[in-house]
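Q: just the structure for this:
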Amino acid sequence: MPSVTVRNVPEEVHRAIRVRAAQHGRSIEAEMRDILESAVRPSGRIKLGSLLAEIGREVTLSDEETAIFEGVRDKTQARAASFE
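A: This is a model prediction of the structure:
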């Protein structure tokens, strides 16, 4: 796992992280990992699969429309790729 060094952190920021880590029962390093992860992976983020599933639930297809998709499906067996 990669390491990151952050230099010249203001004393107030370091103190606030230390207090926050103590409140969460973590080390300063663990708290900083959590802060970084929260910053780059917002909790409100919707993943693509979840979004597609939600769209599918909202769309109501008739039996005729569903039959169109069933008829289009290619039922032949997949072949292994050849790179020669």
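
Q: all contacts plus neighbour counts: C-alpha atoms, from now on.
A: OK.

Q: helices of this structure, residue ranges please.
A: Using DSSP state H, the helices of the chain run over 11-24, 28-40, 48-58, 63-72.

Q: here's the other one to compare against:
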Amino acid sequence: MASMTIRNIDDRMKQKLRVRAATHGRSMEDEARDILKMVLAQQETTAGNLAGAIRARLQPLGGVELELPAREPIRDVPDFSAL
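A: The predicted structure is shown next:
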């Protein structure tokens, strides 16, 4: 079985882990192992289309019709030859 060392853990996070482990009646190492097991057992979501995800989330709320402004002709290119 493999072992792992985790360095540079924030003091607050370590304290939360210590309290959580004590609440569950086990060591910090056991608690960390259980947290990793739980998180890694969850089904990973696949990366998808961001626009589609936003649309799917907001579509039940209804849409908004925005009036598009009229297009203007393209402006002439500025003349920098006098500089």
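
Q: re earlier: of all the helices of structure 1, which one is nearest Pro2 of structure 1?
A: Nearest of these to Pro2 of structure 1, taken as Cα to Cα: helix 28-40 at 11.8 Å.

Q: list the buried residues of the closest one.
A: 28, 31-32 (16 or more other Cα atoms under 10 Å).

Q: so stretch 51-67 of structure 2 matches what in structure 1?
A: Counting by TM-score structural alignment, stretch 51-67 of structure 2 falls onto no part of structure 1.

Q: tell me the contacts of Thr5 of structure 1?
A: For Thr5 of structure 1, the contact set (Cα atoms under 8 Å, 6 or more residues apart in numbering) is empty.

Q: from Met32 of structure 1, how far off is it?
A: To Met32 of structure 1, Thr5 of structure 1 is 11 Å away according to Cα to Cα, to the nearest Å.

Q: same deal with Thr66 of structure 1?
A: The value you get for Thr66 of structure 1 to Met32 of structure 1, if Cα to Cα is used, is 50 Å.

Q: again with Val13 of structure 1
A: 11 Å.

Q: again, but for Phe69 of structure 1
A: Phe69 of structure 1 is 49 Å from Met32 of structure 1, by Cα to Cα.

Q: kindly report the same for Arg18 of structure 1.
A: 9 Å.

Q: before we move on, what about Val40 of structure 1?
A: Val40 of structure 1 is 13 Å from Met32 of structure 1, by Cα to Cα.

Q: same question, Val19 of structure 1
A: Applying Cα to Cα to Val19 of structure 1 and Met32 of structure 1 gives a distance of 12 Å.

Q: same check on Ala39 of structure 1?
A: Distance from Ala39 of structure 1 to Met32 of structure 1, by Cα to Cα: 11 Å.

Q: residues in structure 2 matched by stretch 58-74 of structure 1, start to end?
A: Under TM-score structural alignment, there's no match for stretch 58-74 of structure 1.
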